[in-house]
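Colleague: Just a sequence and a predicted model for now, questions to come.
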Amino acid sequence: MCGRFALLAKTDLAREFFSLAEIDDLTERYNIAPTQPIVIVVASERQEKGSNLPERKAMLVRWGFMPGWVKDPREFPLLINARAETAIGKASFKAAMRHRRILVPATGFFEWRRPPEKGAKSQAYFIRPKKGEIVAFAGLMETWSSADGSEVDTGAILTTAANNDIARIHDRMPVVIRPEDFSRWLDCKTQEPRDVLDLMKPIEDGFFEAIPVSDRVNKVANMGPEILEPVEEVIAAPAPKNDKGADAPPSSGQLSLF
């Protein structure tokens, strides 16, 4: 899965990388967590109308997908990821796969290797491209409307089976869309879900590098560059316990838009 990521790219780089018609100034974000606003890229109206210009637009959505048919979001699970293998047929994502495919700009994502030994401490990694400062994850969006008429744009990141590089850490990874495939992925007018199945596969080995980092990333309140500082890779140390005696999971500290 992908439960935390970072976006540190400069605004000009993002504008050029995604061929954006416009984008607000980006703020460096080192520890983006579920339910927070995230930047996404969608096809512009000009592109949708058949213009040859590859201009696109950026917008903000809540990270946590909410299908339009949900009546009470408090009774619906937080969908931050969608499995690429099943998104086409799954009720929650079927409409978005057909009509609302997006790109999610990122500098890298965080993942945890959880050792099989009970009580052993998990090792956090920052996984980033070996070349370049920005990458595009495949995503889906949906606009959820409440009974009072208010609307919230929501999104999820598509994941696929991990490649060999990432499999030693976790069995899933985000789907990466290359720049030459941006137009095809975002084109929901002529490209049906079955036409983009070939894009929803693991990126080749060697694309990412995994850097061990401290458990500072576990807390959403930690939002500075220090969470990316490399550490010595340690797996065997005992994990801290919570009041109930279970392994303490990463603190969410997440906000809610509902």
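Modeller: Done, it's in. Residues are numbered from 1 along each chain as shown.

Colleague: switch to C-alpha atoms for all contacts and neighbour counts from now on
Modeller: Will do.

Colleague: which residues sit in contact with residue 222?
Modeller: 31, 216 (C-alpha atoms under 8 Å, 6 or more residues apart in numbering).

Colleague: just residue 200 next, same as before
Modeller: Residues near residue 200 by C-alpha under 8 Å, 6+ apart: 84, 138, 160, 175-176.

Colleague: Please report how far it lies from residue 138.
Modeller: Distance, residue 200 to residue 138, using C-alpha to C-alpha, to the nearest Å: 8 Å.

Colleague: shared neighbours of those two, which are they?
Modeller: Counting by C-alpha under 8 Å, 6+ apart, the residues touching both residue 200 and residue 138 are 175-176.

Colleague: All the helices of the protein, in order from the start?
Modeller: For the chain, the helices defined by DSSP state H occupy 11-18, 45-48, 94-99, 164-167, 182-186.

Colleague: deepest of those helices, which one?
Modeller: helix 182-186 (a mean of 22; mean count of other C-alpha atoms under 10 Å).

Colleague: coming back round to it: and of the contacts of residue 200, the nearest to residue 184?
Modeller: residue 138 (11.7 Å; C-alpha to C-alpha).

Colleague: Do I have it right that the closest one meets residue 105?
Modeller: No. Taking contacts as C-alpha atoms under 8 Å, residue 138 lies outside contact range of residue 105: 9.1 Å.

Colleague: how about the closest residue in space to residue 142 that isn't next to it in sequence, what does it touch?
Modeller: Nearest residue to residue 142, sequence neighbours excluded (C-alpha to C-alpha, 6 or more residues apart in numbering): residue 154, at 5.3 Å. Residue 154 is in contact with 61-66, 141-144, counting by C-alpha under 8 Å, 6+ apart.

Colleague: Just put those in JSON lines and tack on neighbour count and distance to residue 91.
Modeller: Shown next, in JSON lines, are these (neighbours: other C-alpha atoms under 10 Å; distance: C-alpha to C-alpha, whole Å):
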{"residue": "61", "neighbour count": "21", "distance to residue 91": "21"}
{"residue": "62", "neighbour count": "24", "distance to residue 91": "20"}
{"residue": "63", "neighbour count": "28", "distance to residue 91": "19"}
{"residue": "64", "neighbour count": "26", "distance to residue 91": "16"}
{"residue": "65", "neighbour count": "29", "distance to residue 91": "12"}
{"residue": "66", "neighbour count": "27", "distance to residue 91": "12"}
{"residue": "141", "neighbour count": "28", "distance to residue 91": "14"}
{"residue": "142", "neighbour count": "25", "distance to residue 91": "13"}
{"residue": "143", "neighbour count": "18", "distance to residue 91": "15"}
{"residue": "144", "neighbour count": "19", "distance to residue 91": "15"}
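
Colleague: Got another one to weigh against that:
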Amino acid sequence: MCGRYFLPRGPAAIAAHFETVSPLPNFPATWNLAPTQDGLVVRRHPESGARHLDALRWGLVPRWAKDASVGARMINARAESLAERPAFRDAFRKRRCLVPADGFYEWPAGGAAPKQPYAIALASGEPMALAGLWEGWRAPDGAILRSFAIVTTEANAKLAALHPRMPAILPREAWPLWLGEDASEDEAALRALLRPCPEAWLAAWPVSTRVNRVAENDAGLLARDPGARPPPGLDDPPPGLA
């Protein structure tokens, strides 16, 4: 699963990396983004076909939901079932997006409390493009809430020591297909994108248990925790992150 992520990089840098053309959203740097908070997403405009960068709420609210509170339970969509699950199947067919992140946090199962968090980022230092789905929900007063979920898949061998699931991280060449820019898209091709990324892509390191508290949100959260005993095969933070 993916229950927290970080995006200290500003909207201008994200827009340049993902080649979006819309006005930049007002979005502050965050080192501890939690469900029900706003996150940046990249979407294809249905008329112009251009990529837009927008701030949507994390936790997908299906169009048929009676109230928005259901979104708190819809932060992740499992790749294996999203085409069949009522909450996600329409979005999978029509409203896919990319979720930019500088990385995400994971907590191993078991162990004593407080659980030791780990930060995971691309070893290259570039932003991640997480596969996402978005939806628009009309509130009783007529207002539209736009929200998103992050697609998860089974963990690769490197991250399996931390958790059995991980976000689906898409390489640049897969972005046009996932966003619907490729007219030849089909469900089988889309599903094929939702697989664990290569282990060599990732760096993972233990960080402070301050991450466990949503109110904590500063650059120091990404510093390596010198007192932690990480599983074998983990790394130092990529340059520029900590």
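Modeller: Noted; the coordinates are in hand. Predicted model, so just to flag it, every value in this text is computed and none were measured.

Colleague: picking up where we left off before, let's have the contacts of residue 200 of the first structure in JSON lines, adding neighbour count and distance to residue 46 of the first structure.
Modeller: Formatted as JSON lines, the contacts of residue 200 of the first structure follow (neighbours: other C-alpha under 10 Å; distance: C-alpha to C-alpha, whole Å):
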{"residue": "84", "neighbour count": "21", "distance to residue 46 of the first structure": "28"}
{"residue": "138", "neighbour count": "27", "distance to residue 46 of the first structure": "21"}
{"residue": "160", "neighbour count": "21", "distance to residue 46 of the first structure": "31"}
{"residue": "175", "neighbour count": "24", "distance to residue 46 of the first structure": "26"}
{"residue": "176", "neighbour count": "23", "distance to residue 46 of the first structure": "25"}
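
Colleague: Out of those, which sit inside strands?
Modeller: 138, 160 (DSSP state E).

Colleague: Just the closest of the contacts of residue 200 of the first structure to residue 204 of the first structure, please.
Modeller: residue 176 (9.8 Å).

Colleague: From residue 5 of the second structure, how far out is the aligned residue in the second structure for the closest one?
Modeller: Counting by TM-score structural alignment, residue 176 of the first structure corresponds to residue 169 in the second structure. Residue 169 of the second structure sits 13 Å away from residue 5 of the second structure, taking C-alpha to C-alpha as the criterion.

Colleague: do residue 65 of the second structure as well
Modeller: 26 Å.

Colleague: Residue 219 of the first structure pairs with which position in the second structure?
Modeller: That one, residue 219 of the first structure, aligns with residue 213 by TM-score structural alignment.

Colleague: Who are the contact partners of residue 136 of the second structure?
Modeller: Counted by C-alpha under 8 Å, 6+ apart, residue 136 of the second structure has contacts 61-63, 144-147.

Colleague: Just give me the match in the second structure for residue 79 of the first structure.
Modeller: Aligned against the second structure by TM-score structural alignment, residue 79 of the first structure finds its counterpart in residue 74.

Colleague: Contacts only, for its match.
Modeller: 59-61, 149 are the contacts of residue 74 of the second structure under C-alpha under 8 Å, 6+ apart.

Colleague: Among the residues you listed, which one sits closest to residue 42 of the second structure?
Modeller: Looking across those and measuring by C-alpha to C-alpha, the closest to residue 42 of the second structure is residue 149, at 12.6 Å.

Colleague: Correct me if wrong: the closest one contacts residue 58.
Modeller: Yes. Using C-alpha under 8 Å, residue 149 of the second structure is in contact with residue 58, at 6.2 Å.

Colleague: who touches both of these two?
Modeller: residue 75.

Colleague: thinking again about what came up before, measure the match of residue 219 of the first structure to residue 117 of the second structure for me?
Modeller: 11 Å.

Colleague: Repeat that for residue 167 of the second structure.
Modeller: From residue 167 of the second structure to residue 117 of the second structure the distance is 16 Å (C-alpha to C-alpha).

Colleague: Neighbour count: the two, which is higher?
Modeller: Of the pair residue 167 of the second structure and residue 117, residue 167 is the one with more neighbours under other C-alpha atoms under 10 Å, namely 27 against 21.

Colleague: follow-up on the earlier one: so which of the helices of the first structure comes closest to residue 113 of the first structure?
Modeller: Comparison of the helices of the first structure against residue 113 of the first structure by C-alpha to C-alpha identifies helix 164-167 as nearest, at 9.6 Å.

Colleague: which part of the second structure lines up with that closest one?
Modeller: Using TM-score structural alignment, helix 164-167 of the first structure pairs with 157-160 in the second structure.

Colleague: and which of the contacts of residue 200 of the first structure is nearest to residue 9 of the first structure?
Modeller: Using C-alpha to C-alpha, the contacts of residue 200 of the first structure come closest to residue 9 of the first structure at residue 176, 16.6 Å.

Colleague: For residue 178 of the first structure, see how far away the closest residue to the closest one other than its chain neighbours is.
Modeller: Sequence neighbours aside, residue 137 is the residue nearest to residue 176 of the first structure in space, at 4.6 Å (criterion: C-alpha to C-alpha, 6+ apart). Noted for residue 137 of the first structure: a distance of 9 Å to residue 178 of the first structure, by C-alpha to C-alpha.

Colleague: Who has more neighbours out of these two?
Modeller: residue 137 (22 against 14).

Colleague: Residue 65 and residue 5 of the second structure: who's more crowded?
Modeller: Ranked by neighbour count (other C-alpha under 10 Å), residue 65 of the second structure and residue 5 place residue 5 first, with 22 against 14.

Colleague: Quick check: the gap between that one and residue 217 of the second structure.
Modeller: Here residue 5 of the second structure is placed at a distance of 11 Å from residue 217 of the second structure (C-alpha to C-alpha).

Colleague: Now the common contact residues for those two.
Modeller: What both residue 5 of the second structure and residue 217 touch, as defined by C-alpha under 8 Å, 6+ apart, is the set 31-32.
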